[in-house]
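> fold the following.
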Amino acid sequence: MRRRIIWVRPRKEKNISIDRGRIAEKLEERGKLEERGNYEVVVKTGIDFGLLKLLLFGRYDCLVGTTRIGAVAGLLAKMRAKKVFIDHVDPIEQFRVTDGRFKARVVEGVENLAFRFSDAVFITNEEDKLRVSKRAKKMIVSRLGIDYKSFANTSKNAIEKAESLLKSKDINIRDKIVTYTGGFEDIYHLDKLVLAMKLLKDWLLLLAGSGSAEDKLREIVQKEGLKNVHFLGSLNHNFIPGILLFSNVCVTLCETPRQQKILEYAASRTPIVAPKKVKKMFPRVQATDLEPGEVASNIKKAVKVPDSWLAEFQAETQKYDYEKVADLYEFVIKDLLL
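The predicted structure follows:
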């Protein structure tokens, strides 16, 4: 009988970017191939009654749990003595900033238990390495993942979709465009980016995504009378490579060093403006302070970044392709399970 692997991931905004579940989907595809081995992968998003029933009473041999909710699922699976792998992506400090200290303390405790009882922990962030290493039986350093080919070689379909979307919003694709893709939360400092547009009258800002800070951002746009800021809404991830192709500069003001969006921007060979803390991890970004004037100034500087930098940065992102990241997960899971 084929071994059954359940992969539980958080219920995040799926239309902002290609999420962590793509690694699970790659394994799901491989499990269907006879030559790849005797396993199947079932991907579950969020915890509901159906998943609880499966975890407590259903048939499976192994559980992979991604960040937060995955830790809860992992503990439930361990109650039945199943193999458990925790896929720890987001540092607890990020949750503390967005959800408050009390919630973070509870979540941190649950995650710590999951690390201790799991068979292995995959970790992508530097911030929690010490915390995980103190508790996990086996800690495996992993990587964030991107669909490299989609960004490096944008398809004709993606280009046409993006062009049609931008034209429907009266956006001239020949204008100078700066783009942000992702969540709208305070941790991303998007208010600074929006205010920077006061100093970039001949630029357009495209904001693709959604989140709790959206109303505040719209208020700033209205108060400042900014006609060069456009909210695209939550887009299917298939649109994003095309949007980036029409962008002159991409921006992230989140100070977390490892960010999936930076890898996607780099794979699309677009100049990137990011905080100074990020430059330590990615030397080829145009570093900035978070003050709006500095952000505006560095957006102007970013367009002058040498093409050789963009090409080198793009080449570096190939190792983050989902296929290559999935190789590591498949090897470890099969080694400990099959």
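
> going forward, measure contacts between C-alpha atoms and count neighbours the same way
Will do.

> quick one: residue 221 from residue 206, how far?
Applying CA to CA, to the nearest Å, the value for residue 221 to residue 206 is 13 Å.

> ok, residue 207 - contacts?
179-181, 229-233 (CA atoms under 8 Å, 6 or more residues apart in numbering).

> so which of those is the closest to residue 77?
residue 181 (34.9 Å; CA to CA).

> what strand or helix carries that closest one?
Using DSSP states H and E, residue 181 sits in strand 176-183.

> the closest residue to residue 158 other than its chain neighbours: which element?
With sequence-adjacent residues excluded and distances taken as CA to CA, 6 or more residues apart in numbering, residue 158 is closest to residue 242, at 5.0 Å. If you go by DSSP H and E, residue 242 is part of helix 240-245.

> over to residue 207?
Assessed by DSSP H and E, residue 207 sits inside strand 203-210.

> angle of that strand against strand 176-183?
On the basis of axes from the mean of the first three to the mean of the last three CA atoms, to 10 degrees, strand 203-210 is oriented at 20 degrees to strand 176-183.

> name the residues contacting each of residue 221 and residue 206.
Common contacts of residue 221 and residue 206 (CA under 8 Å, 6+ apart): residue 229.

> out of these two, which sits in the busier spot?
In terms of neighbours (other CA atoms under 10 Å), residue 206 is the more surrounded of residue 221 and residue 206; the figures are 23 against 20.

> which ones are touching that one?
Residue 206 neighbours (CA under 8 Å, 6+ apart): 177-180, 229-232.

> restricted to buried residues, select those residues in PyMOL.
Buried members of those, defined by 16 or more other CA atoms under 10 Å, are picked up in PyMOL with:
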select buried, resi 177+178+179+180+229+230
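
> going by distance to residue 330, which of the contacts of residue 206 wins?
Nearest to residue 330, judged by CA to CA, of the contacts of residue 206 is residue 180 at 32.7 Å.

> ok, that closest one to residue 204 distance?
Using CA to CA, residue 180 is found at 11 Å from residue 204.

> quick revisit: could you say what helices and strands the strand holding residue 181 packs with?
Packed against strand 176-183 by the contact rule (3 or more CA pairs under 8 Å, 6 or more residues apart in numbering; DSSP states H and E) you find strand 203-210, strand 249-251.

> so which of these comes closest to residue 275?
strand 249-251 (9.3 Å).

> elements contacting the very next helix or strand once past that closest one?
Later in the chain than strand 249-251, the nearest helix or strand by DSSP H and E is helix 260-267. Judged by 3+ CA pairs under 8 Å, 6+ apart, helix 260-267 is in contact with helix 148-152, strand 272-275, helix 307-316.

> another one to check against the first:
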Amino acid sequence: MATNANAATRERPGLERTGLERPGLERLGLLVHVAGQGDPRTVLDQHLRLAVVAEELGYDSFWIAQHHLGAESGVVPSPFVFLAAVAARTHRIRLGTAVVTLPLEDPVRVAEDAAQADLLSGGRIELGIGSGAHRPSFEAFGRDFEQRRADQERAARVLEDTLRGGPLPGGAPLHPPAPGLADRIWQAAVSGTERARLAAAAGHGLLLSRTTTDPSSPVGEAQVPTAEAYFKKFDTSRGTRPRLGVSRTVYPVADRATAVRDLAPGARSWLAQAATEWAGRDLAATESDDDALLRRHDIHAGPVEAVTAGLAADPALALATDLIVQFQPGLPSFGSAVGALEAIATRVAPALGLRPRP
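Have a look, this model is predicted:
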């Protein structure tokens, strides 16, 4: 996406009060969880097709979530395998992981897999990493769930050093090498400032989730301190620019009733699993009304004008370089998803200062 500087900076709320330099909104991405209740091969094929559609519509990036053991109905435990298949079907769109659960992985193997995918894609990989929150996955892999953040920090240092060509035990470097990939690492955060400062000090990008651990305030408000801490701490001496990706559930359709019909069943299924398996999410109180359920989870769904107004008023998005849209926790049909992607690219994104890339 190309940027209309006026719309992307001066007219968006939240910039003036901090006094910090921001790059402004630059790119539009799509995040998919490669999730569904049907045949896994069909789910995989449909999301491969969505990647092609996103590129044709001018999206800048295509991100996938890693899910072990069917978490959130996802069917991709090995994201680089999936991205290699996407790379074979696309030419320009950047390909990201959002995210690899690093405490469950050997960081040297992550470096090898990411480097291989980067070569196959012509240097298009964006490497998002996170500590994870799905307790059953840690139990299945025999990893200490309570130590996951400390484990991620150690693994992240090994990962970056390996990608930069540092010698491994025994003296051998990464092969084949991955020039530039270490400068395309992103770290994920839900909210809070510690992770933001760590990512900034390392010169990494920061990915903010569509949800927070604080249900008492809108997600955009809760994430502003995280975003501000990131920009204040960012280390430009490493040669990279700050990159703040903000993920939001966005589903523009003809009317609110259609949005509720398409998204509420998936949202309720997600809640049923997340309430028992995911850490740090207060999901005990759920609404019996489907429309209220979507509002509670900050889902921007309905007519284009309402969706655009909601995003324009999001103070965390006002600080972002990347808007990364998704449909999760909803599970719309393939055709409905394509229609929503087109509406985002042709109507919502331009209203926010972005226009499709040629």
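
> care to give me the TM-score?
After superposition, the two chains reach a TM-score (TM-score structural alignment, normalised by the length of the first structure) of 0.37; 196 aligned residues with a CA RMSD of 6.0 Å.

> picking up where we left off before, what's the closest of the contacts of residue 207 of the first structure to residue 6 of the first structure?
residue 181 (29.6 Å).

> and the gap between the nearest residue to that closest one once chain neighbours are set aside and residue 260 of the first structure?
Sequence neighbours aside, residue 208 is the residue nearest to residue 181 of the first structure in space, at 4.7 Å (criterion: CA to CA, 6+ apart). Here the distance between residue 208 of the first structure and residue 260 of the first structure works out to 15 Å (CA to CA).

> nearest to residue 133 of the first structure among the contacts of residue 206 of the first structure?
residue 180 (34.0 Å).

> what's the helix or strand for residue 245 of the second structure?
Residue-wise, residue 245 of the second structure maps onto strand 244-252 under DSSP H and E.

> from the contact counts, what lies against that strand?
Strand 244-252 of the second structure sits against strand 205-208, strand 300-302, helix 304-312, strand 322-326, helix 334-343, with contacts defined as 3+ CA pairs under 8 Å, 6+ apart.

> what angle separates that strand from strand 322-326?
Angle of strand 244-252 of the second structure versus strand 322-326, following the same axes, to 10 degrees, is 40 degrees.

> list the buried residues of strand 244-252 of the second structure.
For strand 244-252 of the second structure, burial by neighbour count (16+ other CA under 10 Å) applies to 244-252.

> okay, those in TSV with distance to residue 79 of the second structure next?
Formatted as TSV, those follow (distance: CA to CA, whole Å):
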residue	distance to residue 79 of the second structure
244	21
245	19
246	20
247	18
248	21
249	21
250	23
251	24
252	27
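
> more neighbours, residue 208 and residue 260 of the first structure?
Between residue 208 of the first structure and residue 260, counted using other CA under 10 Å, the more crowded position is residue 208 (24 against 19).

> just say helix, strand or coil for residue 277 of the first structure.
helix (DSSP: H, G, I helix; E, B strand; the rest coil).

> elements contacting the helix or strand hosting residue 108 of the second structure?
Here residue 108 of the second structure, judged by DSSP H and E, is contained in helix 107-121. Where contact means 3+ CA pairs under 8 Å, 6+ apart, helix 107-121 of the second structure is packed against helix 79-89, strand 125-130, helix 148-163.

> try 7 Å this time
Judged by 3 or more CA pairs under 7 Å, 6 or more residues apart in numbering; DSSP states H and E, helix 107-121 of the second structure is in contact with helix 79-89, helix 148-163.

> possible to save those as TSV with mean neighbour count and distance to residue 44 of the second structure?
What follows is those, written out as TSV (neighbours: other CA atoms under 10 Å; distance: least, CA to CA, whole Å):
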stretch	mean neighbour count	distance to residue 44 of the second structure
helix 79-89	19	8
helix 148-163	19	28
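
> which strand or helix spans the nearest residue to residue 330 of the first structure once chain neighbours are set aside?
In space, residue 330 of the first structure comes closest to residue 27 once its chain neighbours are excluded; the distance is 6.9 Å by CA to CA, 6+ apart. Under the criterion of DSSP H and E, residue 27 of the first structure resides in helix 21-31.

> quick one: the strands in the first structure?
Assignment of strands within the first structure using DSSP state E yields the ranges 3-9, 39-45, 62-66, 83-88, 120-123, 139-141, 176-183, 203-210, 229-233, 249-251, 272-275, 286-288.

> typo on my end, the second structure
When assigned using DSSP E, the strands of the second structure occupy the ranges 2-3, 27-32, 61-64, 94-101, 125-130, 185-189, 205-208, 244-252, 300-302, 322-326, 354-355.

> can you list contacts of the third one?
Okay, so that is strand 61-64 of the second structure. With CA atoms under 7 Å, 6 or more residues apart in numbering as the contact definition, strand 61-64 of the second structure has outside contacts at 28-33, 51, 79, 93-98.

> ok so, going back, now the helix holding residue 27 of the first structure: buried residues?
Buried-residue list, helix 21-31 of the first structure, by 16+ other CA under 10 Å: 21-28, 30-31.

> so what does that helix touch, helix or strand wise?
strand 39-45, helix 322-337.

> next, format the helices and strands packed on helix 107-121 of the second structure as JSON lines and append distance to residue 56 of the second structure.
Shown next, in JSON lines, are these (distance: least, CA to CA, whole Å):
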{"stretch": "helix 79-89", "distance to residue 56 of the second structure": "11"}
{"stretch": "helix 148-163", "distance to residue 56 of the second structure": "31"}
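
> among those helices, which is nearest residue 300 of the second structure?
helix 79-89 (26.8 Å).

> list of residues touching the closest one?
By CA under 7 Å, 6+ apart, the list of residues contacting helix 79-89 of the second structure reads 48, 51-52, 64, 66, 95, 97, 113-114, 117, 120-121.

> ok so, going back, out of the strands of the first structure, flag the one nearest residue 54 of the first structure.
Once those are compared by CA to CA, strand 3-9 is nearest, at 9.4 Å.

> now that closest one against strand 83-88, angle please.
Going by the same axes, to 10 degrees, strand 3-9 of the first structure is angled at 30 degrees with respect to strand 83-88.
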